[in-house]
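Asker: Sequence and predicted structure below; questions after.
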Amino acid sequence: MAAPASRPPDLAPATAPRRRAGRPSLRSFLLRPFLLPFTLLLGVGVAVTVGVHRNEDQLRLVSDAQTRMLLLNDLNTQLSVMENGERGYVITGDPDFLAPYREGDAAFRAAVFALHDLSVTDLQRTNLARVQSLVLRWQEDAARPEIAARSDSLAQAAKLVQQGKGRDLLNDARDIMSVMRTNESGRLSAATTASQSTLATVRTLTVGGLLLSLALLLLTAYRVTRTVTHSLNDLNAGATDIAAGQYQRRMPVMPVRELAQLGEQFDIMAAAVQEREQALRESAEALRASNTHLERSNRELEQFAYVASHDLQEPLRTIGSYTELLARRYQGQLDERADQYIAFTTSATQRMKTLIQDLLAYSRVRNAPRATQPVDTAALVRDITADLEQQILSAQAQVTAHGLPVILSNPELMRHVLQNLIGNALKFRDPTRPALVQVSAERTRHAGQDRWVFHVQDNGIGIAPEYHERIFGVFQRLHGMDEYPGSGIGLAVTRSAAEQLGGQLWLDSEPGQGSTFHLALPVVTTPDLPEPTPPQEKHA
């Protein structure tokens, strides 16, 4: 189909230096053009960082100035509160007016202390000290004497007020605070203007630098991508030709060292693919023949097992019948060893009969039709417990069922599964306690799919974890025939039936703790399926 390679793979190393000579590496080819834009971006970043730090300093100055302005306003307010409280007491003589006076005095002192800590100039601290001194003089020379005089008489207090000494002191203090506010307002305005100027400079540098960097980046990216895209298109065209079977195709010379190496590898691969493609065709043909042979062998083996099991029943019935006749007619007439031989033959015949029937059941399950219909699993369990009534009575067992739904499934295969699981639960019971078997179901969601999970739980002898998979094999037994009868094929039939139903079968068990077998079946939606029937029990 494909043309042979024109150059063997072992010639590639000799031509490699010629094709890669003088080629820059891909890293150098991609990064070198971006050096200038990235340097510019770095410069913009440094400038923005410096501007941001400077703006932070300006904003801190603005914040301090605003705080000092608030404290100056608070000083003026508390001074008015103190004056109004003192005047109110002098006029009314009501001691309640002294409370605002004392509170204003405390707040005034706190504001003076805070403002002193935030002061930035010696003049501001000097003015603050002058204000504090004037207010203290007002308290000592006017407020306190007037308050003391008012406690004696209103006329004496009014005489002191008329002298106007206290008013002059407070007016002087207010004038100084007005000057302080004016100065602080100037500092606030200067800090705000400086901050705005810094922000404008940072904004200009950022926008201009980013635009210039972006333009350089776009230009550089365009040139780099154009070169790389052209080279990759050449490689892609060559790879497409090789994929189409043109193994004589050779890659063009690439401008980048790594791409040149890739082209060389494509050339080497072209020759190798041709050989492997031929080998793959031969292997695929052999595999198809093997699969066809295997499928035919499996069908013949299943057919042989079914026919052989079916045909063996007739001679086995004959052997069993004649052995039973010998036992009835000559029991006690021959020696003890002859009776023992007859008993062994009868027992072996019965075991062989059971084995053949199990093989037939296994073959039927493997080839069972996939037809489905609504199956009332609760009614099915009642039928099974009725069939197993003798075994339930002899085991003094209790079988309960609840929450069992009506599902769309194959009734024969469902019977195989549930009857085998319930029968095993009765067979492998713990002799030290009454057997309890519980059958239940729940609707769950697993891997995005709804499914019904049936549980058959018992309190029997249990199964060690290392045997949880082994017991599902054909003819696998964990106990001798003298302990528990059976052919060892029942659970293999059960799992095969579960798989035919499109489900899964597994168990949880520990020795001495009983076993729980789980059957998971996909939910098949169909209209008007009845609801699950109420729970039922079967007692010994």
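Answerer: Received, thanks. Numbers count the residues shown, from 1 in each chain.
Asker: From now on I want contacts and neighbour counts done on CA atoms only, so please keep to that.
Answerer: Noted.
Asker: Could you check how many residues crowd around residue 499?
Answerer: 18 (other Cα atoms under 10 Å).
Asker: Against which helices or strands is the helix or strand where it lies packed?
Answerer: Using DSSP states H and E, the element containing residue 499 is helix 490-500. Judged by 3 or more Cα pairs under 8 Å, 6 or more residues apart in numbering; DSSP states H and E, helix 490-500 is in contact with helix 336-366, helix 411-427, strand 504-509.
Asker: most packed of the ones you listed?
Answerer: Each of the helices and strands packed on helix 490-500 was scored by mean neighbour count; the highest is helix 411-427, a mean of 20, by mean count of other Cα atoms under 10 Å.
Asker: now the following helix or strand past that helix: how far from the chain's centre is it?
Answerer: On the C-terminal side of helix 411-427, the nearest following helix or strand under DSSP H and E is strand 436-446. Centroid separation for strand 436-446 versus its chain: 28 Å, with Cα atoms, centre = their mean, to the nearest Å.
Asker: same thing with stretch 74-89?
Answerer: Distance of stretch 74-89 from its chain centroid, counting by Cα atoms, centre = their mean, is 67 Å.
Asker: Next, the angle from the helix holding residue 499 to strand 504-509.
Answerer: Computed with axes from the mean of the first three to the mean of the last three Cα atoms, to 10 degrees, the direction of helix 490-500 lies at 140 degrees from that of strand 504-509.
Asker: try this one side by side with the last:
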Amino acid sequence: RVQDLLRSGRRADLADRFRALMTADVLDRVRAQIVSFQTEERRLDVMRVSAAEAARAQQETLVMTAVIGSILLVALSVWVFTRGVRGRLDTLSDNANRLAANEPLAPLTAGNDEIAELDLTLHQISQRLIEAERLRLGFQADLARRADQLARINETLRQQTQENEMFIHGVSHDLRAPLVNLQGFSRELDHACDDLRERIASSSLAPEARERIERTIDEDIGEALRYLQTAVLRASHIIDALLRLARVGRVEYQRQRVSVQELVQRVIDAMHGSIRARGAQVNVHPLPDVWGDPTALEQVFANLIGNALNYLDPARDGRVEIGTASAPPGVESLQIFYVRDNGLGIPEVGLPRLFQAFQRMHGNVVPGEGIGLALVRRVVERHGGRVWVESAEGEGTTFYLSLPDALAAAPPLPGDAEQIISALERAERPEGPTGGFAGGLGGSSSSDGAGGAGAKGGVRSDRRAAPATGLRPPAGA
């Protein structure tokens, strides 16, 4: 065999064997087999190519089918998703437009995604707006009711004020006539007494009788006439005070920017003689401008400074200070001024009725009717402010008053007084003794420190910033 010969290495025998077989018949058979093999191989190649092409065509068909199916599936999914989301977004947009137009919203969108949460938020906002509108209408109705009540009350007050003024004028007129008569009769009686003295002096009466009659005229009748004239004068002053109080409410203020610095300086210049006579030291800090009637405000400061001078303690050097304090939160449109003295002070029992008319704490010190502070309060309140006092008997007194700041865009009106007073009452005040000069004048106002010394009866205007750490400057700085 050929394989055995090849394994045994007998190549020569193998070659001889092939040469022996190399006959024409054998070659024909071999050639026929080779041709048959090649034919079969080509047939198989054709079959394999056909099968491969068929497989490729089938694969392409499957791929195309899968691609088209996927595209259709994705398109269907997108259509379904877009249809659902777009519808919900349209509902959401419609609800937003309804909310902006203050109209009822469509029902809630189903689901638990962000769109549903946003739609729920819109519905909650709508409910809150409905509730807010309900409250607004309620408040509006309440405000209208209160405005109507206020208008009726104001009209009632106006009528009562007018009636009171008419009553005061009527009473003043009715009282003044008999007072004038009494004053005239007292003068006539005084003249009659003088004439009687002359007649007695020229008469022939005994010296003892003449002396007894003259003593009766001088002591009994003269004293009675003096009491009568004093009472008439006192009653006349009270009537004049009532008329001044009535006029304060009727005067129409000419509101404008007022320089308090210049106003206070004018007041002090007018009181220069009184200041020098009392040997007082008056210190004036920088004072801001305010919005108000200059004439009325000058009367206010004149009254407060005049009281401070009138009620100084003669046992010690008198000091008067005019300055400003910082406004508490909520009343930044106001300027807080103070007038402080180290005078006699006010008894605690007298503080509650201090601003009432015809109330006097030290009636034996300075004559008057006791209406000055009542006028001050009325003027300040008509300016939309407030006046209050801190005092300790034997230490001194500090009057505070709030006035509209000239730099404020809209100065507070008298109708805002309740809110202003409430804010002032809530303001924190520094701890320490109430009122007076318990710890010194404070800050740059002391006349004992550098730059503050001055002769008695002098006036010092301090242009440095006044201490202001609350509703009153700190003491003993």
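Answerer: Nice, thanks for sending it over. Remember, predicted model here, so these are calculated numbers, not experimental data.
Asker: TM-score for these two?
Answerer: For this chain pair, the superposition-based TM-score is 0.47 by TM-score structural alignment, normalised by the length of the second structure; 273 aligned residues with a Cα RMSD of 4.5 Å.
Asker: need the helices and strands packed on helix 490-500 of the first structure in CSV with distance to residue 381 of the first structure, can you?
Answerer: Converted to CSV, those look like this (distance: least, Cα to Cα, whole Å):
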stretch, distance to residue 381 of the first structure
helix 336-366, 19
helix 411-427, 7
strand 504-509, 18
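Asker: With respect to residue 233 of the first structure, which of those lies nearest?
Answerer: Residue 233 of the first structure lies closest, by Cα to Cα, to one member of these: strand 504-509, at 50.9 Å.
Asker: Report the angle between the closest one and helix 411-427.
Answerer: Angle, strand 504-509 of the first structure to helix 411-427, by the same axes, to 10 degrees: 10 degrees.
Asker: and strand 504-509 of the first structure, what does it pack onto?
Answerer: For strand 504-509 of the first structure, the packing partners by 3+ Cα pairs under 8 Å, 6+ apart come out as helix 490-500, strand 515-522.
Asker: Helix or strand for residue 301 of the second structure, just tell me which one.
Answerer: With DSSP H and E as the test, residue 301 of the second structure turns up in helix 294-310.
Asker: Show me which parts of that helix are buried, residue by residue.
Answerer: Residues 294, 296-310 are the ones in helix 294-310 of the second structure that count as buried (16 or more other Cα atoms under 10 Å).
Asker: How about the contacts made by residue 117 of the first structure?
Answerer: By Cα atoms under 8 Å, 6 or more residues apart in numbering, residue 117 of the first structure lies in contact with nothing.
Asker: returning to what we had before: and the two most separated of the buried residues of helix 294-310 of the second structure?
Answerer: For those, the maximum inter-member distance is 23.6 Å, found between 294 and 310 (Cα to Cα).
Asker: And the helix or strand where residue 289 of the first structure lies, how far out from the chain middle?
Answerer: Using DSSP H and E, the element containing residue 289 of the first structure is helix 257-330. Chain-centre distance of helix 257-330 of the first structure: 42 Å, with Cα atoms, centre = their mean.
Asker: and what of stretch 113-129 of the first structure?
Answerer: Centroid separation between stretch 113-129 of the first structure and its chain, computed with Cα atoms, centre = their mean, is 61 Å.
Asker: For it, buried residues please.
Answerer: Quick answer for stretch 113-129 of the first structure (16+ other Cα under 10 Å): 115-116, 119, 124-125, 127-128.
Asker: all strands of the stretch 151-300 of the second structure, in order?
Answerer: Secondary structure of the stretch 151-300 of the second structure (DSSP state E, counting those that start in this stretch): strands at 256-259, 281-284, 289-292.
Asker: Determine which of those approaches residue 246 of the second structure most closely.
Answerer: Closest among the strands of the stretch 151-300 of the second structure, using Cα to Cα: strand 289-292, at 19.9 Å.
Asker: Check which helices and strands that closest one is in contact with.
Answerer: Strand 289-292 of the second structure packs on strand 256-259, helix 260-270, strand 396-404, going by 3+ Cα pairs under 8 Å, 6+ apart.
Asker: which one of these is the most hemmed in?
Answerer: strand 396-404 (a mean of 25).
Asker: Counting by contacts, list what that one packs against.
Answerer: Short answer (3+ Cα pairs under 8 Å, 6+ apart): strand 396-404 of the second structure packs on strand 289-292, strand 334-341, helix 372-382, strand 386-392.
Asker: Give me the buried stretch members for the shortest one, please.
Answerer: Looking back up the chat, that one is strand 289-292 of the second structure. 289-292.
Asker: what's the closest of the buried residues of helix 294-310 of the second structure to residue 158 of the second structure?
Answerer: residue 296 (21.7 Å).
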